[in-house]
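# Sequence first, predicted coordinates after that:
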Amino acid sequence: MDSFKEECAVVGVYNCQNAAKLAYYSLFSMQHRGQEASGISSSDGKKIKTIKNHGLVTSVFDEENLKKLSGYAAVGHNRYSTAGEDSMLDAQPVFARYDLGEMSVVHNGNLTNAQELRKKLIENGAIFQSFMDTEILIHLIAKSEKKCLQDRIIDAILQVQGAYSLVFLSRSKMFVIRDANGFRPFSLGKIQNDDGSVGYIVASESCAFDLVNAQYVRDVQPGEMLIFEANKPPQSLQIMSPTPHPCIFEYVYFARPDSKVFGRTVYDVRKKMGIELAREKSIDADIVIPVPDSGVAAALGYSQESKIPFELGIIRNHYIGRTFIEPTQTMRELKVRLKLNPIRELIEGKKVIVIDDSIVRGTTSRQIVRILRGAGAKEVHMCISSPPTISPCYYGVDTPNKEDLISARMSVEQICEYIEADSLVYLSLQGLRQSLECGQSDSFCQACFDGKYVV
């Protein structure tokens, strides 16, 4: 994977003992969706407490501060900035006191009309402490003339556009909302408590359920609000007409392979992407190797379909941060070499097929080709298990500007020359959809590949 920033992870836990600890483990399992900051708010029915800070989940939380987050309900967030700036004021959850009491909110996504709403609110006297889209929702709720929080949230939601998976926590209730397009994944699970009662969890990915022994129930539906309150099953309200356009790139890169996203297992889809790529593009080579970790499943599929042996020819150092974090080109290239190391004995004298999920800027791909040539590869063929990325995302993914996307300004032949490969092939958009076993009626958002934006 080459220089995409990810969107965030959210979790909500209700009617569970040690809800904050369950939120902690859930955030830990979704660390791949954001490494900049982490936070949890919990409620004991009387007061909401919040702890958040820069860093990974394990560095922000320990046993001592988790004990401070007592209560039966909690919301949590892992942040990678898609809107706002890198400051503690932009970390979530966002906590507020207002005329109805206390509230904490976590948000995954981007509001496409955020600047317009912010300007109107400021003109009407609102004072913002952060640059986050999420704070806009707090102001809209506080200014609403509706009498109860549920109606105020709905009132606010109907004023915003874009992508959002939201969890609101009051002192006694939890509200969950997914945008009408269902851009980002959002799943509902059930937890069996020790006393026999049932608790509930919502999370950006179903992999969060496995670690806390929760049972996947279903996805939160596009345009749906779920209301959780004591001694009642979750109440479902369809507050917007659903127009599903789930993000196809979740399957390509973002989601963990062991997650179930939009009704399909990610690992299975990625493996099929490799199978389709092998069917579309036949290459004479000695071995197939993945760019770890996001290229592994597709490389397995390519190997099985092509009958070319699969090898783990590149080993990843998991203790090195993601390469896009570094601001300069030189540092990004250095971090690629720190993170990825070839096994010379597997590569030397071989014609190598390298499987990666995407090319964004091209920096990482060029470094990988150079690393393999340095290890003695006879030929290096770069195969990408998705179509060329030609457009930025405005729905919760911090992609580069269009001019920084190499596929938006170069042909495949030019990119191949730039990354110094012997050949470069991409999976077609039709092949990607075939991997998902979807027809023309399945309306995935694929704007990053075709430039056609839903909102």
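Cool, got the structure. Residues are numbered from 1 along each chain as shown.

# Every contact and neighbour count from this point should use C-alpha atoms.
Noted.

# Distance of residue 330 relative to residue 12?
40 Å (CA to CA, to the nearest Å).

# More neighbours: the two, which one.
residue 12 (32 against 10; other CA atoms under 10 Å).

# Tell me if I'm right that the more buried one and residue 76 touch.
Yes - between residue 12 and residue 76 there is a contact under CA atoms under 8 Å: 6.4 Å.

# which residues are in contact with both of the two?
Between them, residue 12 and residue 76 share these contacting residues under CA atoms under 8 Å, 6 or more residues apart in numbering: residue 23.

# which residues of the stretch 151-300 of the chain fall in strands?
165-169, 174-178, 187-192, 198-203, 215-219, 224-228, 235-238, 260-261, 264-265, 287-290 (DSSP state E, counting those that start in this stretch).

# ok, and for the fifth one, which residues are buried?
For strand 215-219, a neighbour-count test (16 or more other CA atoms under 10 Å) marks 215, 216, 218, 219 as buried.

# Name the nearest residue to the third one, ignoring sequence neighbours.
To tie it back to what came earlier, the one meant is residue 218. Excluding its sequence neighbours, the residue lying closest to residue 218 (CA to CA, 6 or more residues apart in numbering) is residue 188, at 5.4 Å.

# measure the one you found to residue 278 for me?
36 Å.

# again, but for residue 403
Distance from residue 403 to residue 278, by CA to CA: 30 Å.

# what about these two, which has more around it?
Neighbour count, other CA under 10 Å: between residue 403 and residue 278, residue 278 has more, with 23 against 13.

# from what I can see the more buried one touches residue 302, true?
Yes - assessed by CA under 8 Å, residue 278 is found in contact with residue 302 at 5.1 Å.

# show me the contacts for the closest residue to residue 263 other than its chain neighbours.
Using CA to CA, 6+ apart and skipping residues adjacent in sequence, the residue nearest residue 263 is residue 219, 7.7 Å away. By CA under 8 Å, 6+ apart, the contact set of residue 219 is 185, 186, 187, 188, 262, 263.

# and here's the other structure:
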Amino acid sequence: MSGIFGAYSAVKKTVLEEVYLGLYALQHRGQESAGISWIQDGSVASKRGLGLLHNAIDQKRLADGEAYNAIGHVRYVPLESSRLQNVLPISANYARGPIAIAHDGLITNLAELTRQLEQRGAIFQSSTNSEAILHMMAQKSHMQPIDALVDALRRIEGSYALAVLLENSLVAARDPYGFKPLVLGEREGTYYVASESCALDIVGATLLRDVEPGEIVVVNGKGVKSLRVRPEEKCRRLMHCSFEYVYTARPDSIIDGRSVYEARKEMGRRLARKSPCPGADLVAGMPDSGTIAAIGYAQASKTPFEMAVVRNRYVGRTFIQPTQKVRELGVKIKLNPIEALFKGKKAAIVDDSIVRGTTAERIVSMIRSCGAEEVHLRIASPPVLHPCRYGIDTRKENTLAAVRMTLDELCRKVGADSLDYLSEEDLTAAVGLPEEKLCTACFSGKYLEDEEK
């Protein structure tokens, strides 16, 4: 799970601080590392570091630099991969010039590609997916960089949204199935690519459109050019990630023409109709990704909505902390229920999802300690039953709460009086995309590669 941002100024305006600001808007997509790369004197220059953006990169140093073309990346990585050599963008100076790559997604045939590249002499310096793309391009040094990139992307399976920095071009690419979001924006002659439209807002850019699945957008002094990774007929099967609408994306983003805010609110409305909580005194959401669904639930059920669980704004996302111990501690320092609102009340608590169950158990316990008479938990997505193969950190199936326990067992485990989920049909309807264009593999187990066999 990552956030990528890139900028190219056709009017020769320095863009380094804008890339920094774009990454700041995407910090929710990754808290473990950050990096920015640009071209300086014919080579790639980079600032990279571990931790949150403001700790990883000194903004003041960027303010003194000049670059008209730059890319950046924020990343969530498992703890064992939290090393500086794995911080993106990854860069190199090869036979055709400087190049840097920022990547959101997961290459599912990486092991096979790595073996082939190593047999041809490639030496890997990191454990990132993106390094394989660099090596594939380097082994096609007789091609122009854009052609070598297209050739490499045709060999990749899985998910990707890319921002690629070349000496005179900014390149954006999205996998043929559209798993990962990627948008294109513009302001006064400067073009931007970003994981989400909220990052365009922070630099004052206008959202032009989504990068289409299977499309490569090349921005340089000649303008904006569109290429195709594969023949267009192979891009008709789309698999936009449903979890972006449930949890990952910021609510003020628009992904593939659908407002994340409106999708989450509709999830809450549909959840209220499917799983009402008669006699509830209040509805509260788990901040922040459950709040909007809770508003929809309250409206549909005609129950008062209260901001009854307060979030410490200086603490990041609990789900994407790297270890279980930190996750457990993170719930306590991140969320605090307001005792006066819960005391003696029957409460419906709406959350976006239950992945491992840590947050749900802790917050129900905290609400009960406030004197709540009943706590009914409602989840604005289906049970997460299957590992994600395309980039979200749920890949260890035995860690998923809904896999380890039945609904009744999970309800008892988290300490709620009742527990229920949104259905897959309601999720699809709330997002507003056709079922065949939405990836719900983490809920349904319907993986793309299995269906194409």
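That came in fine, so what should we check first? Note that the structure is a prediction, hence the values are computed from the model and not measured.

# returning to that earlier point: can you list the strands of the stretch 151-300 of structure 1 in JSON lines and add distance to residue 342 of structure 1?
Converted to JSON lines, these look like this (distance: least, CA to CA, whole Å):
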{"stretch": "strand 165-169", "distance to residue 342 of structure 1": "39"}
{"stretch": "strand 174-178", "distance to residue 342 of structure 1": "42"}
{"stretch": "strand 187-192", "distance to residue 342 of structure 1": "38"}
{"stretch": "strand 198-203", "distance to residue 342 of structure 1": "36"}
{"stretch": "strand 215-219", "distance to residue 342 of structure 1": "39"}
{"stretch": "strand 224-228", "distance to residue 342 of structure 1": "47"}
{"stretch": "strand 235-238", "distance to residue 342 of structure 1": "51"}
{"stretch": "strand 260-261", "distance to residue 342 of structure 1": "31"}
{"stretch": "strand 264-265", "distance to residue 342 of structure 1": "30"}
{"stretch": "strand 287-290", "distance to residue 342 of structure 1": "10"}
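
# So which of those is nearest residue 29 of structure 1?
strand 198-203 (10.5 Å; CA to CA).

# next one: the closest one to chain centre, how far?
Strand 198-203 of structure 1 sits 20 Å away from the centroid of its parent chain (CA atoms, centre = their mean, to the nearest Å).

# Buried residues, that strand. List them.
Neighbour counts over strand 198-203 of structure 1 (16+ other CA under 10 Å) mark 199, 200, 201, 202, 203 as buried.

# what stretch of structure 2 does stretch 373-382 of structure 1 fall on?
Aligned by TM-score structural alignment, stretch 373-382 of structure 1 corresponds to residues 368-377 of structure 2.

# Name the residues of the matching stretch that are buried.
Those would be 368, 370, 371, 372, 374, 375, 376, 377, for stretch 368-377 of structure 2 by 16+ other CA under 10 Å.

# can you check stretch 377-395 of structure 2 too?
377-394.

# and the residue mapped onto residue 418 of structure 2 from structure 1, how far is that from residue 202 of structure 1?
Matched by TM-score structural alignment, residue 418 of structure 2 corresponds to residue 423 in structure 1. Between residue 423 of structure 1 and residue 202 of structure 1 the distance is 44 Å, computed by CA to CA.

# swap in residue 410 of structure 1?
From residue 410 of structure 1 to residue 202 of structure 1 the distance is 41 Å (CA to CA).

# In contact with the residue in structure 1 sticking out farthest from the centre, which residues?
Within structure 1, residue 349 marks the point farthest from the mean C-alpha position, 38.3 Å out by CA atoms, centre = their mean. Applying CA under 8 Å, 6+ apart to residue 349 of structure 1 gives the contacts 376, 377, 378.

# repeat for residue 101 of structure 2
71, 88, 89, 90, 91, 130, 134, 162, 163, 164, 165.

# burial count for the closest residue to it other than its chain neighbours?
Excluding the flanking residues, the one nearest residue 101 of structure 2 by CA to CA, 6+ apart is residue 164, at 4.6 Å. The local packing of residue 164 of structure 2 (other CA under 10 Å) involves 27 other residues.

# that older thread, how close does the aligned partner of the residue farthest from the centre of structure 1 in structure 2 get to residue 374 of structure 2?
Residue pairing (TM-score structural alignment): residue 349 of structure 1 is matched to residue 344 of structure 2. Taking CA to CA as the measure, residue 344 of structure 2 falls 8 Å from residue 374 of structure 2.

# residue ranges of the helices in the stretch 151-300 of structure 2, please?
198-202, 242-243, 260-274, 291-301 (DSSP state H, counting those that start in this stretch).

# In structure 1, what stretch matches the first one?
The counterpart of helix 198-202 of structure 2 in structure 1, counting by TM-score structural alignment, spans residues 207-211.

# in that stretch, what counts as buried?
Those would be 207, 208, 209, 210, for stretch 207-211 of structure 1 by 16+ other CA under 10 Å.
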